[in-house]
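In: task: produce atomic coordinates for the following.
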Amino acid sequence: MTVSRILLLPGWQNSGPGHWQTIWESIHGDRRVEQHEWMRPLRGDWSARLEEEVLAAPGPVAFAAHSLGCILVAAWAAHSRNTHKVAGALLVAPGDVEREDLRQLIPGWAPIVRQPLPFSSVLIAANDDPYCEASRSRQLAKDWGARFIDAGKGGHLNAESGLGDWPEGRQLLNDISKDKN
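Out: The predicted model follows:
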């Protein structure tokens, strides 16, 4: 399945200038799914925007999701009738919105949808992510049927992690975009 578009799915508060998603948008021409509300995200609204972008794509898409974007992918896939248009998903550093502190900051996203994704996916997370314990990231990967990669020390795998254009992540995305379940 040849991917026609990479959809970037940032997390809560969007991805800033030094974030790998923003860099990929700039150097690779990937398309960021712009949400109406980055500070107080609503799961239904975010899912609807993702559905619009998947339907607007000229062909198959691949997702590059970060943090809350990973939780969005699972929620969207559970309800969309257009999952066949997704070649694969790179799920980076999911945020544990079932954790009490995050549940209060980002209400309405728990419980996390836990059914297997109907497309190829890889979940990569650091073992020192402040927003999701390593064991929870591993469990989410298992629940979603995603291959898990331990990124070692790297925090939330965002701009503060110093990944730059993150060629290793891009290669993972390229690899899973070629796979089709």
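In: hey, let's count contacts and neighbours off CA atoms from now on
Out: Will do.
In: from memory Pro116 sits against Gln139, does it?
Out: No. Counting by C-alpha atoms under 8 Å, Pro116 does not reach Gln139; the two are 11.7 Å apart.
In: here is a second sequence; please produce its structure as well for comparison:
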Amino acid sequence: MTPTLIIVPGLGDSGPQHWQTLWQHKFGAERVRQDDPETPVPDVWAARLHEVIEATPGDLVLIAHSAGVATVVHWARLSAGEDRERVRGALLVAPADPEEPDVARRHPELLALAPLPLEVLPFPALLVYSENDPYCTPERAEALADAWGAAAVSAGEAGHINVDSGHGEWADGEILLSEALHAWTPPAVVRL
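Out: Sure thing, here's the model as predicted:
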């Protein structure tokens, strides 16, 4: 059975032309909607993610962007049990680094997400980063991936991998998702 995708947006809830929103409609994904998508509060945002996970049956794959990546890692730190076990993997795209002074200066609301948990995630993850992301350096992205036990892949000079950097449909992301799903989903059991 194919896992259900859960979209975990960052600040602003990823607008109508953002690849997360396009994927939600294309793949029939569930979506985490924060009460205040401009003001992240780790425990509150993680609790909303938990609500969506609890309400969604079956195996799940989390697809997070920017501050949504922090939401996933905070949720993983706070959660336990069966809901966590149903997460087959997470695609973590363009994490926003709230501990980077320049990022925090431009977006002080991100400071609430610091410090980012650095424990190994209890499910496989693929972190996709950009060489010229204004919200996270490649070195920091690779260090986060290492701490979280995630595979890391560079998307090249792709900005923040959002609409402003020219990523609407983001076909390369769909390829990465497909490859990750193949790796995370156990093969069907064939009974003879």
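In: TM between them?
Out: The pair, once superposed, lands on a TM-score of 0.93 when counted by TM-score structural alignment, normalised by the length of structure 1; 180 aligned residues with a C-alpha RMSD of 1.6 Å.
In: Pro116 and Gln139 of structure 1 - which one has more neighbours?
Out: The neighbour count for Pro116 of structure 1 versus Gln139, taken as other C-alpha atoms under 10 Å, is higher for Pro116 (17 against 14).
In: measure that one to Ala78 of structure 1 for me?
Out: Remark: distance between Pro116 of structure 1 and Ala78 of structure 1 (C-alpha to C-alpha, to the nearest Å) = 9 Å.
In: again with Ser47 of structure 1
Out: Relative to Ala78 of structure 1, Ser47 of structure 1 is positioned 10 Å away (C-alpha to C-alpha).
In: who's more crowded, those two?
Out: Using other C-alpha under 10 Å as the criterion, Ser47 of structure 1 and Ala78 rank with Ser47 on top: 20 against 16.
In: would you mind finding the match for that one in structure 2?
Out: Matched to structure 2 by TM-score structural alignment, Ser47 of structure 1 sits across from Ala46.
In: how about its match, what does it touch?
Out: By C-alpha atoms under 8 Å, 6 or more residues apart in numbering, the contact list for Ala46 of structure 2 reads Thr71, Val72, His74, Trp75, Leu78.
In: what helix or strand is it on?
Out: Applying DSSP states H and E as the criterion places Ala46 of structure 2 in helix 42-55.
In: quick one, helices of structure 1?
Out: With DSSP state H as the criterion, structure 1 has helices at 20-28, 43-56, 68-79, 100-105, 134-144, 167-178.
In: give the buried residues for stretch 72-88 of structure 2.
Out: Val72, Val73, His74, Trp75, Ala76, Arg77, Asp83, Arg84, Arg86, Val87, Arg88 (16 or more other C-alpha atoms under 10 Å).
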